[in-house]
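> Quick one, what's the 3D model for this:
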Amino acid sequence: MEAPIYYSKSEFIETDTGNKVSRRATIAGPQNIILGGKTVISTGAIIRGDLRRTGPGHAVVISLGRYCLVGEGCVMRPPYKTYRGNFNYYPMKIGDHVHIGANSVVEAATIGNHVEIGKNCVIGKFTIIKDCAKIADNTVIPPNTVIPALSHFAGSPGRYVEDMPESTMEVVEARTKGYYRRFMPFEGR
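Okay, here's the model as predicted:
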């Protein structure tokens, strides 16, 4: 069994659905962010739910599924573009069991389920990452890229490296659930 990952109980807020959000994370526009449950938002992470289109039907900007991990210092902001002179933000949807490494910047349109994004990555605007993909540490994915399911990308700019094994879904799910299970408050504080 892997060792526990302790955190100071006073530093994290735990929601009714088991999300653990660092008090030192910046959650801008929380009314526009949905966390699916059992998600960990680490210290220094910035989630920009305040950047959104105005008008009816444009409320939710960023949604994360269950068992997601947003690493320390990550920046997540919705993708944007100017169309016919109007500047618009678009929603970002992130599936279940997604691990985003420390200090990565994400402006994707969609990230599927069971996806691993390494440390220090840049995921360009409107990128679509399909299920069970892996983005290596220090990878830069250009805007509008589509990462196929079960593929491994690395480099700057990010390029296809290899196919991921068929077992990727089970491996990533076990890893994200294991991390959540081991992420526990340090007693005595």
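> Only C-alpha atoms from now on, for both contacts and neighbour counts.
Noted.
> Glu116 reaches Ala133, doesn't it?
Yes. Counting by CA atoms under 8 Å, Glu116 does reach Ala133; the two are 6.6 Å apart.
> Please give the structure of this sequence too, so both can be compared:
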Amino acid sequence: MEPPIFYSKAEFIETDTGNKVSRRATIAGPQNIILGGKTIISSGAIIRGDLRRTGPGHAVVISLGRYCLVGEGCVMRPPYKTYRGNFNYYPMKIGEHVHIGTNTVVEAATIGNHVEIGKNCVIGKFTIIKDCAKIADNTIIPPNTVIPALSLFAGSPGRFIEDLPESTQEIVEAQTKQYYTRFQPLDR
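Below is the predicted model:
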């Protein structure tokens, strides 16, 4: 078993569903952000739920499933495009057991379940990442890319490197659950 990862209880807000959100994270428009439970939002992360479609009351929702980890300094903002002169944001849906590394910028449309995204990555607008995929550290995924299930992408621009084993789902699920268990308050 890996050693615990300690954090200061004063720095994190823990919700009824076990989400742990750093007080040093920026959660803009929290009413438009859905956390599935047992999700960790690290210090310095920025999640933009305050961006709107054209017109009032058209907030864009960002949803994260259970056991997600948003690393330090990550920026998550919904994808946008201009259509007939109108600037529109679109929803972002992130599945369960997703690990996003430090200092990564995400503007994906959809990220599936059991996905690992490394540190210092850029996930371009409207990217779709299928289940059980992995993005290596320092990878830049161009806008509108579809990352197939069980595939590893790396490089700048990111390209297919190899197929991942069928056991990827179990491995990633075990890693995310273990990380959540290891993430312990220093001052109980």
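> Just give the TM-score of the two.
Here the TM-score for the pair of chains, by TM-score structural alignment, normalised by the length of the second structure, is 0.97; 188 aligned residues with a CA RMSD of 1.2 Å.
> Can you tell me the closest non-neighbouring residue to Gly118 of the second structure?
Once flanking residues are discounted, Gly118 of the second structure sits nearest to Asp137: 4.1 Å by CA to CA, 6 or more residues apart in numbering.
> Show me what the one you found aligns to in the first structure.
In the first structure, Asp137 of the second structure lines up with Asp137, judged by TM-score structural alignment.
> can you tell me the helix or strand for its match?
Assigned by DSSP states H and E, Asp137 of the first structure falls within no helix or strand.
> Hmm, Ile117 and it touching each other?
Yes. Using CA under 8 Å, Asp137 of the first structure is in contact with Ile117, at 7.3 Å.
> Between those two, which is the more surrounded one?
Ile117 (28 against 19; other CA atoms under 10 Å).
> roughly how far apart are that one and Thr43 of the first structure?
Computed as CA to CA, to the nearest Å, the Ile117 of the first structure to Thr43 of the first structure distance reads 17 Å.
> Can you get me a residue count around Gly37 of the first structure?
18.
> ok, it - contacts?
Thr17, Gly18, Asn19, Gly65, Arg66, Tyr67 (CA atoms under 8 Å, 6 or more residues apart in numbering).
> Mark which of those are buried, thanks.
Neighbour counting by 16 or more other CA atoms under 10 Å classes Gly18, Asn19, Gly65, Arg66, Tyr67 among those as buried.
> And the residues you listed, which two are furthest apart?
Gly18 and Gly65 (12.3 Å; CA to CA).
> shared neighbours of the two, which are they?
Gly37, Thr39.
> any residues touching stretch 111-124 of the second structure, and which ones?
93-108, 128-145, 168-169, 172-173.
> ok, of these, which come out buried?
Here, 16+ other CA under 10 Å leaves 93-108, 128-143, 145, 168-169, 172-173 buried among the contacts of stretch 111-124 of the second structure.
> what's the distance between the closest residue to Phe12 of the first structure other than its chain neighbours and Leu69 of the first structure?
Of all residues not flanking Phe12 of the first structure in the chain, Ser22 sits nearest, at 4.3 Å (CA to CA, 6+ apart). Taking CA to CA as the criterion, Ser22 of the first structure is separated from Leu69 of the first structure by 12 Å.
> If anything else comes up later, I'll come back, but that's it for now.
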